[in-house]
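[1] Everything below, folded, please.
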Amino acid sequence: MIIVLIGYMGSGKSTIGKELATALEYSFLDLDDYISDKEKGSIAEIFKTKGEIYFRRKETEYLNEVLNSSENIVLALGGGTPCYGKNMDLIINNTNVTSFYLKLSIPLLSKRLFTEREKRPLISHLNSETELLEFIGKHLFERNQYYSKSQFTLNTDHKMKQEILEDLVVHLI
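    As a prediction, this is how the structure comes out:
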């Protein structure tokens, strides 16, 4: 089985994914890290040297590769992955995949991301929490149609890691 975690940057996909993989004795894979390893460069370098179209094509190729694996994997996607090409269709039409949207409110995402925005190229140019709130709101409005196709949506507002893990496991049983 492959468990796919979907959500906006900062929603906890990697953090929760690692914990879930440990609890289930599955492998954990962050798709961005997988792409970086395969392409021998960071996501930022790939965007800069080969462009977004190249990156998105490779992202779909590697997503498909992982989804066709026979291993038990918890897979954390990049925030934009479900929104490009047929990526969401690859996820929801695969009988070996269970998908979860980790939904965190805009104010909580903004609070979580504001202090680490320098590490995130997509939001590094935003200088105030108001700008970040607006940016996230616009992005989530555009991305919700994709995220909401997940098999399950978990509201993670004000939940501790253990509560989120329990919610995930309940849906897997």
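[2] hey, let's count contacts and neighbours off CA atoms from now on
    Noted.
[3] Double-check that I53 belongs to a strand.
    No. Applying DSSP: H, G, I helix; E, B strand; the rest coil, one finds I53 to be helix, outside a strand.
[4] which residues touch the residue nearest the centre of the chain?
    Nearest to the mean C-alpha position of the chain, by Cα atoms, centre = their mean, lies L77 at 3.3 Å. Neighbour list for L77: 4-7, 13, 30-32 [criterion: Cα atoms under 8 Å, 6 or more residues apart in numbering].
[5] And this one, please, so the two structures can be compared:
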Amino acid sequence: MKVFLIGYMGCGKSRMGRTLSSMLDVPFIDLDKYIEEKFFKTVPQIFAEEGEAEFRKKEQAALKEVAEFDPVIVATGGGAPCFFDNMELMNQAGLCVFLDVDSHELANRLIQSKNERPLIKGKSPEELVHFIDEMMLVRRPFYEKASCILKGKEILPEQVIAEIEKEK
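    Have a look, this model is predicted:
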């Protein structure tokens, strides 16, 4: 079983991945953390020192590596599905699940988040909703290629497990 969790930042990919890992006794990989451990740099450092294009190459290579693991639950970074053939890779390797949370809820979560997120730093709640809406115009066509789309404010692990069961 291979499950790839995709969606915009703040949609709950990492939280969902950790929960599913515990419930199903399957290893969990946060792709950004995997990249950071592999290259001994944070994602923001890689962006700053090497640029986005180089980061995306590293991200694709890391995604190909973790797609070979079995079983595994992978939470990707929000942009990962939008580059190269990453969506095709995830859909072919396993179950790709888009956690589709509305922009107002995402903004709420991101404002309350303790994580420092450079892309949204200093934005007011209204600016943040507008920013998310703009980004989703670009990303949604990629996200919607997922083999499974779960929509809602609170997507439950049981919903993902039900989709996994359908794939068996």
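[6] any idea how far the equivalent of M136 of the second structure over in the first structure lies from D37 of the first structure?
    When the first structure is aligned by TM-score structural alignment, the residue opposite M136 of the second structure is L140. To D37 of the first structure, L140 of the first structure is 28 Å away according to Cα to Cα, to the nearest Å.
[7] Give me the more crowded residue out of those two.
    Legend: neighbour count by other Cα atoms under 10 Å for L140 of the first structure and D37, higher for L140 (18 against 12).
[8] Checking my notes, Y101 of the first structure in a strand, right?
    Yes. The assignment for Y101 of the first structure by three-state DSSP puts it in a strand.
[9] What is the equivalent residue in the second structure for it?
    Under TM-score structural alignment, Y101 of the first structure pairs with F98 in the second structure.
[10] Give the closest residue to E39 of the first structure in space, chain neighbours not counted.
    Of all residues not flanking E39 of the first structure in the chain, I46 sits nearest, at 7.9 Å (Cα to Cα, 6 or more residues apart in numbering).
[11] any idea what that neighbour is structurally, helix, strand or coil?
    Assignment for I46 of the first structure (three-state DSSP): helix.
[12] thought it was touching F55?
    Yes. I46 of the first structure lies in contact with F55 (Cα atoms under 8 Å); the separation is 6.5 Å.
[13] mind listing what's buried in stretch 88-104 of the first structure?
    In terms of neighbour count (16 or more other Cα atoms under 10 Å), stretch 88-104 of the first structure has its buried residues at 88, 90-92, 97-104.
[14] so which of those comes closest to R120 of the first structure?
    L104 (17.8 Å; Cα to Cα).
[15] wait, what's in contact with L63 of the second structure?
    Here L63 of the second structure is in contact with 31, 86 (Cα under 8 Å, 6+ apart).
[16] again, only using 7 Å
    Shown in contact with L63 of the second structure (Cα atoms under 7 Å, 6 or more residues apart in numbering): no residues.
[17] Okay, helices next: where are they in the first structure?
    Ranges of helices in the first structure, per DSSP state H, are 13-24, 31-39, 43-67, 87-92, 106-114, 129-147, 161-172.
[18] can those go into JSON lines with extra columns for distance to L122 of the first structure?
    Listed next are the helices of the first structure as JSON lines, based on distance: least, Cα to Cα, whole Å:
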{"stretch": "helix 13-24", "distance to L122 of the first structure": "17"}
{"stretch": "helix 31-39", "distance to L122 of the first structure": "14"}
{"stretch": "helix 43-67", "distance to L122 of the first structure": "10"}
{"stretch": "helix 87-92", "distance to L122 of the first structure": "20"}
{"stretch": "helix 106-114", "distance to L122 of the first structure": "11"}
{"stretch": "helix 129-147", "distance to L122 of the first structure": "10"}
{"stretch": "helix 161-172", "distance to L122 of the first structure": "26"}
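[19] Of all those, which one comes closest to I123 of the first structure?
    Here helix 129-147 is closest among the helices of the first structure (Cα to Cα), at 7.3 Å.
[20] so what secondary structure elements neighbour the closest one?
    Contact partners of helix 129-147 of the first structure among helices and strands, from 3 or more Cα pairs under 7 Å, 6 or more residues apart in numbering; DSSP states H and E: helix 106-114.
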